[in-house]
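**Q** Next comes the sequence, and after it the predicted model I'd like to discuss.
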Amino acid sequence: MDFVDSPAQSRDATILELRDFSRKLVRELGFMRSTLADSDLAPSAVHAVLEIGMRPGVNARDLAQTLRLDKSNTSRQIARMEADGLVERRTSPDDARSSELHLTAQGQALRRRIDRFATEQVSSALRRLLPADQQALLRSLALYADALAQDNGAKPSAAAPGGPLIEEGYRPGCIGDIASLHARFYAAHWHFGAFFEQRVATELAAFAGALPAAGKALWLGVENGRTLASLAIDGDPHTGVAHLRWFIVDDGLRGSGMGRELMTRAMDFVDEQGFQETWLWTFKGLDAARHLYESFGFALREEAEGAQWGATVTEQRFSRIKPKPGR
């Protein structure tokens, strides 16, 4: 009997079958449930635990890219896992303003439990396949996963096509977001506590409540309704002196240019308003921030130990004198 090759299946039919198989895989692996892999975590958080465990020291931005999540979603996941004692942030040895993510002992225990669950799930399924079919499955899935990754990597994110937008002025929720950004960062790096968070929230609320006002402005980096970066100018037109305050950028936006863009807008503002001097407080050790300030003309004017924020640190006062015309 002659062998006759059957006609190739149409591309449309192949697409429909792959979509059907993909939906079935999602259901059978448990991704439709609110929790995954014998844990109390959502599927995205389970994947975050696994990625951090496999890549100790990964930063929030790279984690977001790996998981195909937007930065604000990733930040919320990390904050929840920190609160649950699963993840901790450590200062990057290369940049004191950047954080590396590591699993805690509790997070490592959860990762091992997830691994056991997944291994048993896959092992049970593979027992139903012949060895040759198992290898064919591996090759096919590898090809399909690589094709998806190449296609997704070539496309901009639909969730945030242009990244966070910079908005000027108060917007609902920004006070809590900014206070939270400050509290998490300075607790991790400088051991500040409730006193510091309360002070940031109280003073920022009073400032925002007075807007709009002469010589004062607030800029926010906003993505999906959340504030992920901020900077304010609190100026007094009568003295010609402005105070740069509440400058912070979420870890997921480090290296994105957000900080420099906020500084550019702020310096344009103080020059347009005619302020002769702009000053700020920071702490010794924040080298990346210092380089940014100095690139905009700020210089260190004084340095001393202080505890006005609830913990003893080496405080530094920087100021920028408005360039004179023609110089």
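**A** Structure received.

**Q** alpha carbons only for contacts and neighbour counts from here, please
**A** Noted.

**Q** Could you list the buried residues of stretch 197-207?
**A** Buried residues in stretch 197-207, counted by 16 or more other CA atoms under 10 Å: 197, 200-201, 204-205, 207.

**Q** what do you get for stretch 172-184?
**A** In stretch 172-184, counting by 16+ other CA under 10 Å, buried: 174-184.

**Q** List the contacts of the strand or helix carrying residue 66.
**A** Using DSSP states H and E, residue 66 sits in helix 60-67. The contact list for helix 60-67 (CA atoms under 8 Å, 6 or more residues apart in numbering) reads 44, 47-48, 51-52, 70-71, 74-75, 99-101, 251-254.

**Q** try this one side by side with the last:
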Amino acid sequence: MESIQNVENIRKFNRYYSNVLGKIDQEIYNQPFPFTEARVITEINLRNGCTATEVRETLGIDRGYMSRIVQKFEEEKIIFKHQSSDDKRQYLLYLTDYGKEIFNNLVENANREVGKMIQSLSKRDLSRLITSMETIESIFSKENSFQSEVSIRSFQPGDVGYVAHLHGRFYEKTYGFGQMFEYYVMKGLTEFMINSDGGDLWVAEVNGEIVGSIAITGSNDKVAQLRWFVLDGSYHGMGIGKKLMETALSFCREQRYQHVFLWTVSILEAARYLYQKYNFTLTEEKPNDEWIETTLIEERWDLNLADE
């Protein structure tokens, strides 16, 4: 029964989102380039030297329809063919200068219409929307979900700088945090490198690429602080955040810490959900006007390990 309900919920979302995309497509993909032709132009631009078969298989286009599109684009000087040096039977497709101009116009139109769609959303709702989309993409990505090798390890020379970079890039892109936040992160990491007694920093790697981090620093002999917990949004839904959290808390227990606390902000809903899952409780709130144009609410969360 639960399985049927899950299927129906997914189909319900699919119907709703298809309608949303349909409204955008109607505004963007008008004649003389309907939706499928615009997708072909986009794919040729991205691949820059692909065969018609590769485009057809990627987009799921009928062989005859694809042939007509290629012929039309050749006649209208949108694309040109070049014989493959590896296989003389194959011809590679490229956009002409005119074709690139068309592609750029499609991108501008798409950006404008999507901008209209999200202009009424608050920053909080927009960040939730982006995170949810990244989660869906991650879950259904074969590369991330089924073929990726995930590992958690202690930091090595060169990792700390990348952890700062990951924070700055992710929080600027997702939440609009400014330079003061990046300075705050780098300052703390620099102090950690000078004195890491009682703590450790771990990075999460996917196929050898650093995609997240977490750290424990010693506040005193009995109290630890959890810091620099971040995960690239493209890798949500793979259980990496859970692995990082369990690594950090296991370290605290091994070091016989009796209490762990952390500071976060109220807009980080995915992280707050994870903290609640691991029995952290919200204990303090304070305003922060330094990182973005509006006021953030910083939150302190605490976990008492002595009760375990």
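**A** Structure's in. What do you need? Note that the coordinates shown come from a computational prediction; the quantities given were computed from them, not determined experimentally.

**Q** In structure 2, point out the residues matching the helix holding residue 66 of structure 1.
**A** With TM-score structural alignment applied, helix 60-67 of structure 1 matches no range in structure 2.

**Q** and the angle from the very next helix or strand once past that helix to helix 60-67?
**A** Once helix 60-67 of structure 1 ends, the next helix or strand along the chain (criterion: DSSP H and E) is helix 71-83. Angle, helix 71-83 of structure 1 to helix 60-67, by axes from the mean of the first three to the mean of the last three CA atoms, to 10 degrees: 110 degrees.

**Q** most neighbours, which of the contacts of helix 60-67 of structure 1?
**A** residue 71 (26 neighbours; other CA atoms under 10 Å).

**Q** Let me know the distance separating that residue from residue 157 of structure 1.
**A** 11 Å (CA to CA, to the nearest Å).

**Q** Residue 120 of structure 1 now?
**A** 34 Å.

**Q** Which of those two has more residues huddled nearby?
**A** Set residue 120 of structure 1 next to residue 157 and count neighbours by other CA under 10 Å: residue 157 wins out with 15 against 12.

**Q** ok so that one is a strand residue?
**A** No. Counting by DSSP: H, G, I helix; E, B strand; the rest coil, residue 157 of structure 1 is not part of a strand but coil.

**Q** hey, where'd the helices end up in the stretch 51-200 of structure 2?
**A** Under the criterion DSSP state H, counting those that start in this stretch, the stretch 51-200 of structure 2 carries helices at the ranges 52-59, 63-75, 97-118, 123-140, 142-145, 159-175, 179-194.

**Q** Go through these and name the closest to residue 21 of structure 2.
**A** helix 97-118 (9.6 Å; CA to CA).

**Q** Which neighbouring elements make contact with that closest one?
**A** helix 2-28, helix 35-47 (3 or more CA pairs under 8 Å, 6 or more residues apart in numbering; DSSP states H and E).

**Q** What ranges does the stretch 201-308 of structure 2 have for its strands?
**A** With strands called from DSSP state E, counting those that start in this stretch, the stretch 201-308 of structure 2 shows them at 209-218, 223-231, 259-265, 281-288, 296-304.

**Q** equivalent range in structure 1 for the first one?
**A** Here strand 209-218 of structure 2 aligns to structure 1 at residues 226-235, judged by TM-score structural alignment.

**Q** cool, the last one as well?
**A** When strand 296-304 of structure 2 is aligned against structure 1 using TM-score structural alignment, it corresponds to residues 313-321.

**Q** what does the shortest one give?
**A** Taking TM-score structural alignment as the measure, structure 1 aligns residues 277-283 with strand 259-265 of structure 2.

**Q** give me every residue that touches residue 252 of structure 2.
**A** 216, 224, 260.

**Q** Which of those sits closest to residue 145 of structure 2?
**A** Nearest to residue 145 of structure 2 among the contacts of residue 252 of structure 2, counting by CA to CA, is residue 216 at 28.1 Å.

**Q** How much space separates the closest one from residue 72 of structure 2?
**A** 61 Å.

**Q** who has more neighbours, these two?
**A** Neighbour totals were compared for residue 216 of structure 2 and residue 72, and residue 216 leads with 26 against 13 (other CA under 10 Å).

**Q** For residue 251 of structure 2, see how far away that one is.
**A** Taking CA to CA, one finds residue 216 of structure 2 at 8 Å from residue 251 of structure 2.

**Q** ok, now residue 168 of structure 2?
**A** 26 Å.

**Q** Could you do residue 279 of structure 2 as well?
**A** From residue 279 of structure 2 to residue 251 of structure 2 the distance is 17 Å (CA to CA).

**Q** Just list the residues touching the spatially closest residue to residue 309 of structure 1 that is not a sequence neighbour, thanks.
**A** Among residues not flanking residue 309 of structure 1 along the chain, residue 196 sits closest, at 5.4 Å (CA to CA, 6 or more residues apart in numbering). By CA under 8 Å, 6+ apart, the residues touching residue 196 of structure 1 are 183, 309-310.

**Q** Now which residue in structure 2 aligns to residue 196 of structure 1?
**A** Checking TM-score structural alignment: residue 196 of structure 1 goes with residue 181.

**Q** Could you do residue 302 of structure 1 as well?
**A** So, by TM-score structural alignment, residue 302 of structure 1 is matched to residue 284.

**Q** I'd like to know how many residues surround that match.
**A** For residue 284 of structure 2, the number of neighbouring residues by other CA under 10 Å comes to 12.

**Q** So the closest residue to residue 95 of structure 2 other than its chain neighbours versus residue 305 of structure 2, what's the distance?
**A** Leaving aside its chain neighbours, residue 95 of structure 2 sits nearest to residue 79 (4.4 Å; criterion: CA to CA, 6+ apart). From residue 79 of structure 2 across to residue 305 of structure 2, the span is 65 Å (CA to CA).

**Q** what about the two, which has more around it?
**A** Under the neighbour definition other CA under 10 Å, residue 79 of structure 2 and residue 305 were set side by side, and residue 79 has more, 22 against 17.

**Q** Which residues are in contact with that one?
**A** Residue 79 of structure 2 touches 70, 73, 93-96, 99, counting by CA under 8 Å, 6+ apart.
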